[in-house]
Every structure is written in C-alpha cells, then in structure tokens.
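>>> can't give you the sequence, but here's the structure:
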C-alpha cells in the first residue's frame, strides 16, 4: 500500500510530490496518521544545498520525505505499546536517539552519537523520512501525547517552539530582575523566544529584526520591552538601552556574520550567547572581541523533556501559537512565502 508524500529527491532542487510505501510499525513503534506539518527555513536551506556543501549535503543523502514539525493521531500501535490508544493526539519529537550512548543516558538526545553526522543530526525530515506524508512511523519514546487536543496547533511547537525553548533555557535560569536579554530574529522561532524569556524570567527583552512589522509585533503582541532595527548602529542602540552595561543573555535565531558579531559586541561579563540560527555565519572571539567570562554556544535541537514542557505550556493556554495554514497542494507556495518572509506565523501544511 502506498501513500502520498513530498520528497527532497536531489540536492539543489525543489521538493517534489510523489508516493512511498506506507510504513509498518515495529513492536515498539506507533504508526501516526499525520494531521499537520510545520515548514521550516532549514527545509529551504536543504533544497538549496549544492551537492557536497555544508552542513547538510556534505553528510546526508537526498531522497527523503521532508517535514520535521509533525503532529497527528495514533493510527496503529506496535505490540509492546500499551499506554496509547487509537485516535489519541500525539506530537513527534523529530530528534531521533539511540537511547544508550553517553548523551542519551544523560537526557541529551540532541547530541546522540549514533545519529550525529558532522555538526548536525540525522532526523525525521532531514536525512530520514519526515512528516510531509500521510503516515509516519515513530518509536513510542519519541512521542508526546496531548490527549484529545487538536494536534494541528502543536505542529509548530515540535521544532520552532522547542528549539527556541532549548536555546533560551541555556541562560534563562541565570537571569535576574533588572537584567537584559536580546532576541535576534523575530520570525517563526524568535516569536517563541520572546515569549519564553518574558514568561520564565524577570529580564527586560530587546527584540532585534530587519523587518519593521516584526518589531512592532514583538513589542505590541509578544511583550518585548524594547525593539531595535538591525543594522550598523544596532550595537550602540542596545548599549544605550542598557545604559552601557550590555546584555546578560542573547539568543541569535539568524546566525549570520552580522548577528553573531552583534551578539559578541553587546554581551557583558558573565553573559551568555546562544546561537540556534544556522545562517552559515561565523565570528572571531578572543581578548577585546567579547567580554571576559562571557559564554558562547551553538544551540542544537532539543530533548524530549523540553518538548513535553513546551506542550504543557501550550495545553495550559500560556503560549501564543501563530500559524499560516496551507492545504496539501500548496506546499511549494508555502515554501516560497516562507523564503520571501511573507508569512505572519509559522507555515503549517494540513494533511488530509
């Protein structure tokens, strides 16, 4: 039996509609009927990747189903899965893990040595078949149940939400009243970053972006305390807002040369820079190039624990989830709008 799907067949080429065999669950797996899939800019980066180029085409083989933000309902249970029922809503943790390496034992599945390839992970939708299909098979321990809730609203959380959460939680516990935190890039991930910092700390948030409407949205709708237009004078504006002290936490969802340099220029001693953005940028760090004792980390992926926590915040109604919904036959159009920055929320494909 076959199913419809949307694949990346060749590097440097757009994804294509095609079919694939309907997967069969093993004894510890769940067959999920996909209801919604969020689209990510990393999908676009993969489709534009030339053969052999970093970070994707140098370590992954094409020919996989796209889509790593997946939510749906239980269609079929493996023989050993007894705590879920057919029709129950579930969200898929796209980060796969072996369960027995050093990092998995420590609850750091995003660093699983078995699935690591270069600087990235082989995940559903990136190297292995993802969610842009009618069905996907997932090990039980890579699912989180959301009961009878509509799974559609959870699709953007499975990467955009939890990647932002993981990146911000690297410094949120360190923030104190009176501190400043910067969020660079108020797009599909940055909008969650602003929310998490405001929700879970007493820090004052400075939102940075190149698009005026995103800055307005960050301040009026998400609660950012200050906004700064990205540009050559952004560092001076941030230093003025902080009265010269600099910022205590910063998350860069762009990850290009300019934003990483901005981060290093404004962080203060003992501050923390978290960079989940995979824009291909780099920055020179060293004496007089970043505050002494400040920390810098490239943030990769998330854990199942973090996914459960983000889903719980959503179930309690504490998280704003903005979506631009598209039908199955609008996948290319949705990717085009995503690439052009024309979306107001996360692009979500309804699979019906």
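Looks like it came in fine. Bear in mind that the values here come from a model prediction, so they are computed numbers and not experimental data. Residues are numbered from 1 along each chain as shown.
>>> switch to C-alpha atoms for all contacts and neighbour counts from now on
Will do.
>>> And the strands in the stretch 151-300 of the chain?
Using DSSP state E, counting those that start in this stretch, the strands of the stretch 151-300 of the chain run over 180-184, 204-209, 226-229, 247-252, 267-275, 295-298.
>>> Please dump those strands into JSON lines; it should also carry mean neighbour count for every row.
Below are those laid out as JSON lines (neighbours: other C-alpha atoms under 10 Å):
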{"stretch": "strand 180-184", "mean neighbour count": "29"}
{"stretch": "strand 204-209", "mean neighbour count": "26"}
{"stretch": "strand 226-229", "mean neighbour count": "19"}
{"stretch": "strand 247-252", "mean neighbour count": "28"}
{"stretch": "strand 267-275", "mean neighbour count": "24"}
{"stretch": "strand 295-298", "mean neighbour count": "16"}
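>>> Need those strands in TSV (columns: distance to residue 18).
Shown next, in TSV, are the strands of the stretch 151-300 of the chain (distance: least, C-alpha to C-alpha, whole Å):
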stretch	distance to residue 18
strand 180-184	37
strand 204-209	37
strand 226-229	42
strand 247-252	36
strand 267-275	35
strand 295-298	35
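>>> and residue 198, which of the ones you listed is closest to it?
strand 204-209 (7.2 Å; C-alpha to C-alpha).
>>> Now do the closest one and strand 180-184, the angle between them.
Angle, strand 204-209 to strand 180-184, by axes from the mean of the first three to the mean of the last three C-alpha atoms, to 10 degrees: 20 degrees.
>>> What is the neighbour count of residue 165?
Neighbours of residue 165 under the rule other C-alpha atoms under 10 Å: 27.
>>> Test my guess that it contacts residue 310.
Yes: between residue 165 and residue 310 a contact is recorded at 7.5 Å, counting by C-alpha atoms under 8 Å.
>>> Which strands and helices lie in contact with the helix or strand hosting residue 32?
Assessed by DSSP states H and E, residue 32 sits inside strand 29-38. On a contact count with 3 or more C-alpha pairs under 8 Å, 6 or more residues apart in numbering; DSSP states H and E, strand 29-38 meets strand 69-77, strand 135-139, strand 346-350.
>>> 10 Å - rerun?
The contact analysis (3 or more C-alpha pairs under 10 Å, 6 or more residues apart in numbering; DSSP states H and E) places strand 29-38 against strand 69-77, strand 89-92, strand 135-139, strand 143-145, strand 323-326, strand 346-350.
>>> Just name the most buried of those.
Highest mean neighbour count of those: strand 89-92, a mean of 29 (counted as mean count of other C-alpha atoms under 10 Å).
>>> Tell me the helix or strand right after that one.
Sequence order places helix 102-105 as the next helix or strand after strand 89-92, per DSSP H and E.
>>> show me where the stretch 201-350 of the chain has helices.
With DSSP state H, counting those that start in this stretch, the ranges of helices along the stretch 201-350 of the chain come out as 212-220, 234-241, 257-266, 304-315, 331-340.
>>> Please name every helix or strand in contact with the first one.
Think helix 212-220. Judged by 3+ C-alpha pairs under 10 Å, 6+ apart, helix 212-220 is in contact with helix 190-200, strand 204-209, strand 226-229.
>>> related to what we said a few turns ago, which of the residues in the next helix or strand after the strand holding residue 32 are buried?
Remark: after strand 29-38, the chain's next helix or strand is helix 41-48, criterion DSSP H and E. Of all the residues in helix 41-48, those buried under the rule 16 or more other C-alpha atoms under 10 Å are 42, 43, 44, 45, 46, 47, 48.
>>> and the comparison structure, right after this:
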C-alpha cells in the first residue's frame, strides 16, 4: 500500500516522485525503479529538501537491492551507494539514511536484504512524517501571537515526508490560530519560494505574500515581520547551519532588527562529526541556473557565474534550533552536545 505523502509514494516495487521542477504549472510524477533513477531525481532537483532527499535515497537503495534479488549484498550494492552518495553533497540526511540502511543490512544477503531495506526505507519515511508533526508543535509555541513569519526556500510537505519542517511550524501555528501571514521570499535561482511554498500554502488557504528576496530588509525595517523561520540541510556540532543560499543574509538582517531567527530540522540533520560550519561542503551548481530562468536567457551567455546552492549561518545568529525531540535555545557547542546526549540516552 502506498504511504500517504504529498510528494513521495512508495508502491512496493517502484517509487513515484512528484516532479517539483514543473510546479506550479503542472503536476507530473516520475517513476523510479533503481538507485540511478533516484540519484538522477535528486541531482536534477526533481526532488529536493534534505529530508525528502534522504527518504528518496533510502528507497533508491532498496529498489536496487530488490532488483538484484538473490545477488543482493552490501558488496554488490556498493556502486549504487556511491552513485546515491554523490548525487548532492551538502544534505546530511542523504548520508544518514544510507548509513542506517547499511547498518541494518550488514548481516543479510539476497532477497531478504532487499525486503529488509524496503521496510527500513518505509520506516524512515513514516518516522519523518511523525517527526515533522512533533517539530511543528514545538516550533509553533516559539512564535508570538498573530505572527507574521518570513520564510525562505521550500520546507514543507514537498521537501519532507509530509507536513514540513519550517513550513511545518507555520502550518501548526496556523492550525493553532496564532499565525497572521506568511511572507515567502522567492529564493533565487530555483525559485522554490515562489513556485513551491506559495503553492503549498495556497492549497490550504494559509495567507501568503510573495516578495523578491531583496525586499526582506525593507520589510523588517518597516515592522512587517515578527519572526524568520527556515530549514536546514546540515547542522554542525557547534550549531552552525547550512541552508539554501540567502539564509545567512536573512539571519544578519533578523539580528539587526531584533527578530527571532528559528531553524527547523529533524534530528537526522544534526552532524556531530562536523565540528563547525567551516567544514561543510557547499555544493556549487551550473552557471545556467543563474544566467537563465525557465530556459530564457537573463545575462550574457558567457558571463562568469558563481552559483553556490547553500550558505552557512553561524550559530551566534540563531535564536533556536527546533527538532522533533526538543528546542536548542541560543545554540552553541555545549547546548548542541547536551541535545545529542539526550538523544543518545533515549536510544
């Protein structure tokens, strides 16, 4: 039976992904049958958002094992693991999901390995949905009443197993009756805020206003923003956070204007092996993503382009990190370590 998820559907022998490159103009689903197909969908932005990338990678590895049948083993899956790991380097959820499947499949081979990996991929998917709901409740409690919230990129049901991280907080606040409006930055160059966040919120009649990214500072200065809520693709051990390019600038603006800057992400986004944000690999993408929009040129064809997909926000600029298991206020190495210690004690 398919898992009820807006953008990722598991059908036991293949995966369906809502192709986010075409939203909001049309709805198309991609059928994925192996690891190469999953990696291509991740690399080409058909699926995006750190939790959704991790879920997709898990299903991709399971499909590869199921396809190998009696020949499946961690050794024969090595090329598939390498292909998936190389699809996008910044989102730690990708590597976390692959490592989780490898640990559980270490003692299995053949068809039993494929079945086990498929069950575990489903568990990762379902766990992410539940985590988003818990995270949403915890984060909504941090917002002022009747809040006007600025958000960046897309962190909703399209980017996760369902409900969302930063957008999950926004959804929970709306359902709780203490959200007035969402302000969505367009999020160049892929325009995830314009194409995806506005689309998601309008599906649920949540008030949203789209703005150019460069309007954020003016809105804050005018007193039209009460909090900034964003997601994360990797959180270092000291609380430094990698997220969609433009996040760092928003954090600086929020600090200058005395606004809460809240980061929302599942616990799987925490990377205790990464000491600080300086070690996070920042993916650089193709120049034409900036030179063109929708295939139409905006700049001279040979104009040099620097196109980092992410930036790093220092922990000192973050008011709180919200996960499904708790809130880390004023994050630093000590508070993140305490949060991770609580997680280890629970497990």
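It's in. Owing to the predicted nature of the structure, the values given are computational and were not obtained by experimental measurement.
>>> What does the TM-score come to for these two?
For this chain pair, the superposition-based TM-score is 0.40 by TM-score structural alignment, normalised by the length of structure 2; 193 aligned residues with a C-alpha RMSD of 5.2 Å.
>>> Now the element after the lengthiest strand in structure 2, going C-ward?
When structure 2 is parsed with DSSP state E, its longest strand is strand 179-185. Going down the chain from strand 179-185 of structure 2, the next helix or strand is helix 192, by DSSP H and E.
>>> Please identify the buried residues of whichever helix or strand comes after that next one?
Next helix or strand after helix 192 of structure 2 toward the C-terminus (DSSP H and E): helix 198-203. By neighbour count on 16+ other C-alpha under 10 Å, the buried set for helix 198-203 of structure 2 is 198, 199, 200, 201.
>>> Reformat those residues as a markdown table; add distance to residue 183 of structure 2.
A markdown table is the format used below for the buried residues of helix 198-203 of structure 2 (distance: C-alpha to C-alpha, whole Å):
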| residue | distance to residue 183 of structure 2 |
| --- | --- |
| 198 | 9 |
| 199 | 13 |
| 200 | 13 |
| 201 | 11 |
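>>> Out of those residues, flag the one nearest to residue 181 of structure 2.
Proximity of the buried residues of helix 198-203 of structure 2 to residue 181 of structure 2 (C-alpha to C-alpha) peaks at residue 201, which lies at 10.4 Å.
>>> What separation do you get for that closest one and residue 174 of structure 2?
Distance of residue 201 of structure 2 to residue 174 of structure 2, computed by C-alpha to C-alpha, to the nearest Å: 10 Å.
>>> I figured residue 168 of structure 1 hits residue 183, correct?
Yes: using C-alpha atoms under 10 Å, residue 168 of structure 1 makes contact with residue 183 at a distance of 9.2 Å.
>>> Which neighbours do those two have in common?
192, 193, 194, 197, 249, 250, 251, 252, 274 (C-alpha atoms under 10 Å, 6 or more residues apart in numbering).
>>> Run a quick neighbour tally on residue 199 of structure 1.
Using other C-alpha under 10 Å, residue 199 of structure 1 has 13 neighbouring residues.
>>> ok, it to residue 65 of structure 1 distance?
35 Å.
>>> Ok, residue 120 of structure 1 next?
For residue 120 of structure 1, the distance to residue 65 of structure 1 equals 17 Å [C-alpha to C-alpha].
>>> more crowded one of these two?
Neighbours were counted for residue 120 of structure 1 and for residue 65 using other C-alpha under 10 Å; residue 65 has more, 28 against 18.
>>> Distance of that one relative to residue 340 of structure 1?
Relative to residue 340 of structure 1, and taking C-alpha to C-alpha, residue 65 of structure 1 is found at 23 Å.
>>> quick one: buried residues of stretch 249-258 of structure 2?
Buried residues in stretch 249-258 of structure 2, counting neighbours by 16+ other C-alpha under 10 Å, are found at 250, 251, 252, 253, 254, 257.
>>> ok, now stretch 191-200 of structure 1?
Applying a neighbour-count criterion of 16+ other C-alpha under 10 Å, the buried positions in stretch 191-200 of structure 1 are 191, 192, 193, 194, 195, 196, 197, 198.
>>> and which of these is nearest residue 334 of structure 1?
In terms of C-alpha to C-alpha, no member of the buried residues of stretch 191-200 of structure 1 lies closer to residue 334 of structure 1 than residue 191, at 19.0 Å.
>>> In this structure the closest one contacts residue 168, no?
No: at 11.9 Å, residue 191 of structure 1 does not count as touching residue 168 under the criterion of C-alpha under 10 Å.
>>> Residues that sit against both of those two, list them.
By C-alpha under 10 Å, 6+ apart, residue 191 of structure 1 and residue 168 have these common neighbours: residue 183.
>>> What is the helix of greatest length in structure 2 packed up against?
Determined from DSSP state H, the single longest helix within structure 2 is helix 110-140. Judged by 3+ C-alpha pairs under 10 Å, 6+ apart, the packing partners of helix 110-140 of structure 2 are strand 8-10, helix 50-68, helix 92-104, helix 166-175, strand 261-264, strand 320-323, strand 326-329.
>>> Show the subsequent helix or strand relative to it.
Per DSSP H and E, the first helix or strand lying C-terminal to helix 110-140 of structure 2 is strand 147-151.
>>> Next, the angle from that following strand to helix 110-140.
For strand 147-151 of structure 2 against helix 110-140, the angle by the same axes, to 10 degrees is 140 degrees.
>>> Which strands and helices lie in contact with strand 147-151 of structure 2?
Using 3+ C-alpha pairs under 10 Å, 6+ apart, the elements in contact with strand 147-151 of structure 2 are helix 166-175, strand 179-185, strand 208-211, helix 216-221, strand 227-230, helix 247-256.
>>> For residue 333 of structure 1, grab the count of nearby residues.
Counted with other C-alpha under 10 Å, the neighbours of residue 333 of structure 1 add up to 12.
>>> State the distance from it to residue 18 of structure 1.
17 Å.
>>> Would you check that residue 44 of structure 1 makes contact with residue 331?
No: in this structure, residue 44 of structure 1 is not within contact of residue 331 by C-alpha under 10 Å, at 11.8 Å.
>>> Stretch 73-89 of structure 1 spans what distance, first to last residue?
One end of stretch 73-89 of structure 1 to the other measures 4 Å (C-alpha to C-alpha).
>>> still on that earlier bit, for the longest strand of structure 2, packing partners?
In terms of contacts (3+ C-alpha pairs under 10 Å, 6+ apart), strand 179-185 of structure 2 is packed against strand 147-151, helix 166-175, helix 198-203, strand 208-211, helix 216-221, strand 227-230.
>>> Quick check: which of these is nearest to residue 312 of structure 2?
Of those, nearest to residue 312 of structure 2 by C-alpha to C-alpha is strand 227-230, at 12.5 Å.
>>> Let me know the next secondary structure element after the closest one.
strand 234-236.
>>> next SSE after that following strand?
Using DSSP H and E, the next helix or strand after strand 234-236 of structure 2 towards the C-terminus is strand 241-244.
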